[in-house]
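Peer 1: sequence-free structure coming up:
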């Protein structure tokens, strides 16, 4: 559950007791060693401790090298970080298959455990998804993963996994003032599952940052002496949704984690009401 502490130290407790930073940073934009090193240096300096990656991003080895060089600079250890990675599963994913991919990810990242491991996208039919999740649970029980979850799962897909011994602890989804599935939100809250937003500024497929031009967002940014990016981030956090802002700009990275203000209930309602554009996203949900 979210708290009112400063954002850099704010955590969300998963149902198995693991504490996850409320604000992390998505690494998918960086690949090459030099750019990853600079990115990690700027992120650690700004206060980020959660780094979100995936095997398909192609940057796990570069992140390992960056952490190895930069953690001593900031007097940090591996245990001070929260590292998330993801697996793309086939419709008939097995324990052996998931374990093999996990071991490669651990080797690439130079660590013996992940803080969170996610299934990147639902594949197959109901039966195969249940088998895949059972295999994911078995890998979790081996002890090299602190928490497990999913990405891009609707309420109906989550219901299919609800009877398992360890239902998903995190559901990472597209979530922002233009796209917030309230039924999914309510379901996750009822089942003690943390929602995490990989697109807190709008759809990841857009390049025009449409949300930042909305009069409500611009007006509230002025009212709270904040940036147009800080308003949707704080809105998500106050709704107890974790966020993964995407930026490689050092100034923006600092702004996106310095969110020590509070939006009033009335203004939260104004942001909630922005979503007339929701129907244009429904085909992708």
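Peer 2: Thanks, I have it. All values reported here derive from a predicted model rather than from experimental measurement.
Peer 1: okay, CA-based contacts and neighbour counts for the rest of this
Peer 2: Noted.
Peer 1: And the next helix or strand past the longest strand seen in the chain?
Peer 2: For the chain, the strand with the greatest residue count under DSSP state E is strand 82-87. Counting by DSSP states H and E, the element after strand 82-87 in chain order, helix or strand, is helix 95-109.
Peer 1: Show me which residues of that following helix are buried.
Peer 2: Under the neighbour-count criterion of 16 or more other C-alpha atoms under 10 Å, helix 95-109 has 95, 98-99, 101-102, 105-106, 108-109 buried.
Peer 1: Check stretch 226-242 too.
Peer 2: Here stretch 226-242 shows 226-238, 240-242 as buried, counting by 16+ other C-alpha under 10 Å.
Peer 1: do stretch 82-96 as well
Peer 2: For stretch 82-96, burial by neighbour count (16+ other C-alpha under 10 Å) applies to 82-95.
Peer 1: Name the nearest of the residues you listed relative to residue 37.
Peer 2: residue 83 (15.9 Å; C-alpha to C-alpha).
Peer 1: Quick check: closest non-adjacent residue to residue 93.
Peer 2: residue 132 (5.2 Å; C-alpha to C-alpha, 6 or more residues apart in numbering).
Peer 1: How about the contacts made by that neighbour?
Peer 2: Listed by C-alpha atoms under 8 Å, 6 or more residues apart in numbering, the contact set of residue 132 reads 89, 91-95.
Peer 1: do the same with residue 111
Peer 2: residue 78.
Peer 1: how would you label it: helix, strand or coil?
Peer 2: coil (DSSP: H, G, I helix; E, B strand; the rest coil).
Peer 1: mind checking how far it is from residue 79?
Peer 2: Distance, residue 111 to residue 79, by C-alpha to C-alpha, to the nearest Å: 10 Å.
Peer 1: same question, residue 85
Peer 2: Residue 85 is 16 Å from residue 79, by C-alpha to C-alpha.
Peer 1: just residue 210 next, same as before
Peer 2: Using C-alpha to C-alpha, one gets 38 Å for the distance from residue 210 to residue 79.
Peer 1: Mind checking which of these two has more residues around it?
Peer 2: Neighbour totals were compared for residue 210 and residue 79, and residue 210 leads with 12 against 9 (other C-alpha atoms under 10 Å).
Peer 1: Test my guess that that one contacts residue 217.
Peer 2: No: with contact defined as C-alpha atoms under 8 Å, residue 210 does not reach residue 217; the gap is 10.6 Å.
Peer 1: Could you export the buried residues of stretch 82-96 to TSV, including columns for distance to residue 136?
Peer 2: Formatted as TSV, these follow (distance: C-alpha to C-alpha, whole Å):
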residue	distance to residue 136
82	19
83	17
84	15
85	13
86	11
87	10
88	12
89	10
90	12
91	13
92	12
93	9
94	8
95	7
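Peer 1: here comes the other one, which I'd like you to weigh against the first:
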């Protein structure tokens, strides 16, 4: 359980719980509200959402109804990927804050360097303007930390070369068998914390026999193994679950993957056929 409340420290001194609760593909309303309420009851103190997910209202309500002090819950959300102007970025942040109905967010990220329907397009110039808006939001105190998501090395360099405040986080697709080594290495060397969205490869990893064998040998579930794998690489995982039993099960991380098994996991490739990749 301590893994949920242990923290990484961002470059500005903000402390962030080492495991977050992911909310992608969790539909707004009763399903989302119950999932987030159960996650908080299970001990999670870090919830990751986004404007794009459409469930910010449920996240905010679950937090307000939890009875847990606001400063004990770390809230991450994201600027929509389609927002590529300074003015739009400030406007979407206001929408997010209305949705959440919270006084501040702990971490605000640019969701992607390109709009989703223009995957891989070059928006370098526009991203500099977007980052200016992110800096303004940060300076207002309404976001305690700011960062990026899905940014490759070139996109990371573009922000670092044109910023006053350096990004504190890069949230990337990362799971056993797909670890974006160049992007992770550059982000870490640049002082960013790397977060892993979809550490279970949106469920595809659960069907991998090699990973299943290693999990069985360690007497843990595949999900527990996948989450711990990220942590042992100093990556912050954002597992998602809706089933209360799975939510609780994923908090049981009081074990260590042996070095030999870590090396074996590191050697695996194509572990989740069917999973889409962002690069």
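Peer 2: All right, it came through fine. In this text the structure is predicted, and so the values were computed from the model without any measurement.
Peer 1: matching residues in structure 2 for the longest strand of structure 1?
Peer 2: With TM-score structural alignment applied, strand 82-87 of structure 1 matches the range 74-79 in structure 2.
Peer 1: Mean deviation, the matching stretch versus structure 1?
Peer 2: Aligned to structure 1 and superposed, stretch 74-79 of structure 2 gives a mean residue distance of 0.8 Å (mean C-alpha distance after the TM-score superposition for structure 1).
Peer 1: Show residues contacting that stretch.
Peer 2: Here stretch 74-79 of structure 2 makes contact (C-alpha under 8 Å, 6+ apart) with 16-17, 45-52, 89, 92-93, 105-111.
Peer 1: can you do 7 Å?
Peer 2: For stretch 74-79 of structure 2, the external contacting residues (C-alpha atoms under 7 Å, 6 or more residues apart in numbering) are 16, 45-51, 89, 92-93, 105-111.
Peer 1: same question, stretch 19-27 of structure 1
Peer 2: If you take C-alpha under 7 Å, 6+ apart as the criterion, stretch 19-27 of structure 1 is touched by 10-13, 48-53, 242-246, 257.
Peer 1: With stretch 237-252 of structure 2 instead?
Peer 2: 1, 19-23, 35, 38-39, 42, 195-200, 223-224, 227, 230-231.
Peer 1: Recalculate using a threshold of 8 Å.
Peer 2: 1, 3-4, 18-24, 26, 31-32, 35, 38-39, 42-44, 48, 195-200, 223-224, 227, 230-231.
Peer 1: Among these, which ones are in strands?
Peer 2: Using DSSP E, the contacts of stretch 237-252 of structure 2 in strands are 21-22, 48, 195-197.
Peer 1: Closest one of the residues you listed to residue 269 of structure 2?
Peer 2: Closest to residue 269 of structure 2, out of all of these and judged by C-alpha to C-alpha, is residue 196, at 16.8 Å.
Peer 1: Verify the contact between that closest one and residue 234 for me.
Peer 2: No: between residue 196 of structure 2 and residue 234 no contact is recorded; they are 10.2 Å apart, counting by C-alpha under 8 Å.
Peer 1: Residue 134 of structure 2 corresponds to which position in structure 1?
Peer 2: In structure 1, residue 134 of structure 2 lands on residue 136 (TM-score structural alignment).
Peer 1: With residue 93 of structure 2 instead?
Peer 2: Match for residue 93 of structure 2 (TM-score structural alignment): residue 102.
Peer 1: can you count the residues close to the counterpart of residue 162 of structure 1 in structure 2?
Peer 2: In structure 2, residue 162 of structure 1 lines up with residue 160, judged by TM-score structural alignment. Other residues near residue 160 of structure 2 number 16, with proximity taken as other C-alpha under 10 Å.
Peer 1: cool, and residue 52 of structure 2?
Peer 2: Around residue 52 of structure 2 there are 17 residues (other C-alpha under 10 Å).
Peer 1: separation between it and residue 245 of structure 2?
Peer 2: 27 Å.
Peer 1: related to what we said a few turns ago, any idea which element the match of residue 134 of structure 2 lies in?
Peer 2: In this structure, residue 136 of structure 1 sits in helix 126-139 according to DSSP H and E.
Peer 1: buried stuff in that helix?
Peer 2: Using 16+ other C-alpha under 10 Å as the test for burial, helix 126-139 of structure 1 gives 128-139.
Peer 1: What separation do you get for residue 183 of structure 2 and residue 173 of structure 2?
Peer 2: For residue 183 of structure 2, the distance to residue 173 of structure 2 - C-alpha to C-alpha - is 10 Å.
Peer 1: ok, now which ones touch the residue lying farthest from the centre of structure 2?
Peer 2: Note on structure 2: the largest C-alpha distance from the chain mean falls to residue 217, namely 28.3 Å (C-alpha atoms, centre = their mean). With contacts defined as C-alpha under 8 Å, 6+ apart, residue 217 of structure 2 is in contact with no residue.
Peer 1: if we can go back for a sec, emit the ChimeraX select command for whichever of the contacts of stretch 237-252 of structure 2 are buried.
Peer 2: To isolate the buried ones among the contacts of stretch 237-252 of structure 2 in ChimeraX, judged by 16+ other C-alpha under 10 Å, type:
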select :3,4,18,19,20,21,22,23,24,26,32,35,38,39,42,43,44,48,195,196,197,198,199,200,223,224,227,230,231
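Peer 1: Out of the contacts of stretch 237-252 of structure 2, which sit inside helices?
Peer 2: 3-4, 31-32, 35, 38-39, 42, 223-224, 227, 230-231 (DSSP state H).
Peer 1: Just give me the closest of these to residue 266 of structure 2.
Peer 2: residue 230 (10.9 Å).
Peer 1: Alignment lookup: that closest one to structure 1.
Peer 2: Matched to structure 1 by TM-score structural alignment, residue 230 of structure 2 sits across from residue 236.
Peer 1: is it true that its match touches residue 176?
Peer 2: Yes: using C-alpha under 8 Å, residue 236 of structure 1 is in contact with residue 176, at 7.3 Å.
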